[in-house]
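> need a 3D model of the following:
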Amino acid sequence: MHIVIMGCGRVGSTLALALEAKGHDVAVVDQESDAFRRLGTGFSGRRVTGVGFDQETLLEAGIEQAGGFAAVSSGDNSNIISARMAREQFGVENVVARIYDPARAEVYERLGIPTVATVSWTADQILRKLLPPGSEPVWRDPSGCVALAQVSVHPGWIGLPLTKLEAASGARIAFLTRLGEGFLPTAETVLQEGDLVHVLLRDDSADAAEAVFGAAPEVH
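Predicted coordinates:
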């Protein structure tokens, strides 16, 4: 996958190197050419000097071929403008923006742009949001059989009890993140719009479970 990263600070450079190590093609954009020194001599991706929400700069970085875009500069406004441009103008499927103001982050999550709002969520957390759902488990048990992962859920499940989702998928819903706060669901918990769903599932049934999450519920 070709991935464009705006911002070559500590998070951006760490993210770029981690993605390249996983075999992805990476382009990094920053206004300061000196920032690219953080990438080291071993980085083989593109280094593009310019403003991350400038159309010509994004085109030079290969935004038209990008499957992912991460805005991790030091400015909230720059990050959200560039993220919206990548999503809305260039149709990039996987977009994430680093936002320092948690209140603003909540607003942009509701607009469909995943955000990272706390400093403690570093490049590893952005990596999990940037790549396709299920590709990067948050945790795996020592035997390698059971994984904890964030999954995408079809809008058709909104308004239904989580117990129905568990019964259909065979997975265990470990917790939800709602409006930026995590909580443990009960038997009465209903899926709401904007919920982030984290599930425990076996590796040998992960594909089937994710297919259930990604499809509308069957009508009986």
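> use CA for all of it now, contacts and neighbours both
Noted.
> tell me the secondary structure at Gly112.
Following DSSP: H, G, I helix; E, B strand; the rest coil, we place Gly112 in the coil state.
> I'd like to know how far it sits from Asn77.
Distance, Gly112 to Asn77, by Cα to Cα, to the nearest Å: 16 Å.
> could you do Gly9 as well?
16 Å.
> now do Ala149
From Ala149 to Asn77 the distance is 30 Å (Cα to Cα).
> who has more neighbours out of those two?
The neighbour comparison of Ala149 against Asn77 (other Cα atoms under 10 Å) goes to Ala149, with 23 against 11.
> quick one: the helix or strand hosting the more buried one to chain centroid distance?
Taking DSSP states H and E as the definition, Ala149 sits inside strand 146-151. Centroid separation for strand 146-151 versus its chain: 14 Å, with Cα atoms, centre = their mean, to the nearest Å.
> also stretch 174-184?
Using Cα atoms, centre = their mean, the offset of stretch 174-184 from its chain centre is 16 Å.
> here's the other one to compare against:
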Amino acid sequence: MHIVIMGCGRVGSTLAQRLEGRGHSVAVIDSDPDAFRRLGPSFAGMTVTGLGFDRDIQRRAGIERADAFAAVSSGDNSNIISARVAREQFGVDTVVARIYDPGRAEVYERLGVPTVATVTWAADQVLRKLLPAGHSSVVYTDPSGKVRADQVFVPQAWVGRTVGALESATRTRVASVSRYGAAEIPDTAMVLQDGDVLHLFSRISDSETVFATLSEGPRQEES
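Okay, the predicted model is just below:
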């Protein structure tokens, strides 16, 4: 794959090094030529000095043959504009933009540009460290008193297990999983990762069993 990265800060340089380490072709764009020093002497990819949303700069980075584009500079506006140029002008299907403002991230998600909401993700991670594994926040209770919706940090015991296994064991439904600040509707084969936030529905009458099972983890026969 050929991947173009806009922004050579700590995130962009780390991303570039890891992608190249996995055998991908990488081009990095940054307006500051000194930023490329972060890539280190072993980096064999392309570096392009200029504005990431400039079409000619993107062409120099190989956007016309790119399989993916990541905008991870420190500016929300630059990231979203460059991501839209890559998608709308050059037809790159896989784009992602790093966004600091959670409100903007939601808007851009609705416009079809996947985002990583840095502030939201960081806050989730800090909460996870502060609160015990499996900590739940009730976000909805059915007026009939039968169903509740909870936001739960995935317990360590369930990391590496599938959504389907968790649903079967807890008798819940996982409506969405938030990962790195972005939510998605999971299928039963999705493997849970450290830091995931689950949005799950369960019967109120089953609450004690549900949260005991979440805390205890899979039974031996499920392992």
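> superposing both, give me the TM-score.
The TM-score (TM-score structural alignment, normalised by the length of the first structure) is 0.60; 154 aligned residues with a Cα RMSD of 3.5 Å.
> show me what contacts the spatially most central residue of the first structure?
Geometric centre of the first structure, nearest residue: Lys129, 1.7 Å, by Cα atoms, centre = their mean. By Cα atoms under 8 Å, 6 or more residues apart in numbering, Lys129 of the first structure lies in contact with 94, 96, 114.
> what sits against the nearest residue to the last one once chain neighbours are set aside?
Excluding the flanking residues, the one nearest Pro114 of the first structure by Cα to Cα, 6 or more residues apart in numbering is Val96, at 4.9 Å. Residues touching Val96 of the first structure, when contacts are defined by Cα under 8 Å, 6+ apart, comprise 69-71, 83, 113-116, 126, 129-130.
> same check for the residues you listed, but in the second structure.
Cross-checking those against the second structure gives 69-71, 83, 113-116 as conserved contacts, using both residues aligned by TM-score structural alignment, their matches' Cα atoms under 8 Å.
> among these, which ones are in helices?
Using DSSP state H, the members of these that fall in helices are Ala83.
> what's the closest of the kept ones among the contacts of Val96 of the first structure to Ala105 of the first structure?
Thr115 (5.9 Å; Cα to Cα).
> so who does the closest one touch?
Counted by Cα under 8 Å, 6+ apart, Thr115 of the first structure has contacts 96-99, 105-106, 108-109.
> neighbour-wise, which one of the residues you listed leads?
Greatest neighbour count in those, by other Cα under 10 Å, goes to Ala97: 30 neighbours.
> you'd agree that one is in a strand?
Yes. The assignment for Ala97 of the first structure by three-state DSSP puts it in a strand.
> wait, what's in contact with it?
Contacts here follow Cα under 8 Å, 6+ apart; on that basis Ala97 of the first structure touches 70-72, 79-80, 83, 113-116.
> just the helices in the first structure please.
Under DSSP H, the first structure gives helices at 10-21, 55-60, 76-84, 102-110, 123-130, 162-169, 206-213.
> give me the neighbour count for Arg10 of the first structure.
So Arg10 of the first structure, with other Cα under 10 Å, has 15 neighbours.
> again but with Glu64 of the first structure, I slipped
Count around Glu64 of the first structure with other Cα under 10 Å applied: 15.
> just checking, it touches Glu93?
No. Glu64 of the first structure is beyond contact range of Glu93, at 11.2 Å (criterion: Cα atoms under 8 Å).
> quick check: Val138 of the second structure touching Ala149?
Yes. Assessed by Cα under 8 Å, Val138 of the second structure is found in contact with Ala149 at 6.0 Å.
> buried set for stretch 28-46 of the first structure?
28-31, 35-36, 39, 43, 45 (16 or more other Cα atoms under 10 Å).
> same question but for stretch 115-129 of the first structure, I mixed them up
For stretch 115-129 of the first structure, by 16+ other Cα under 10 Å, it's 115-117, 122-123, 126-129.
> got the end-to-end distance for it?
OK, stretch 115-129 of the first structure end separation, Cα to Cα: 9 Å.
> residue in the first structure paired with Leu214 of the second structure?
In the first structure, no residue is equivalent to Leu214 of the second structure according to TM-score structural alignment.
> which residues does Asp30 of the first structure contact?
Residues counted as contacts of Asp30 of the first structure (Cα under 8 Å, 6+ apart) are 6-8, 36, 48-52.
> with Arg59 of the second structure instead?
With contact set as Cα under 8 Å, 6+ apart, Arg59 of the second structure has no partners.
> how close does it sit to Asn77 of the second structure?
Plainly put, Arg59 of the second structure is 20 Å away from Asn77 of the second structure if you go by Cα to Cα.
> unless I'm mixing things up, Gly62 of the second structure is touching Ile5, no?
No. Here Gly62 of the second structure does not reach Ile5: they are 10.7 Å apart, not a contact under Cα under 8 Å.
> can you check which residues contact both of those two?
Shared contacts of Gly62 of the second structure and Ile5, defined by Cα under 8 Å, 6+ apart, comprise Ala27.
> quick one, which of those two is more surrounded?
For Gly62 of the second structure versus Ile5, the count of surrounding residues by other Cα under 10 Å is larger for Ile5: 27 against 17.
> quick one: contacts for that one?
12, 16, 26-29, 69-72.
> quick check: the farthest pair among those?
Spatially, the most separated pair among the contacts of Ile5 of the second structure is Val26 and Val72, at 14.2 Å (Cα to Cα).
> Ser25 of the second structure matches what in the first structure?
Using TM-score structural alignment, the equivalent of Ser25 of the second structure in the first structure is Asp25.
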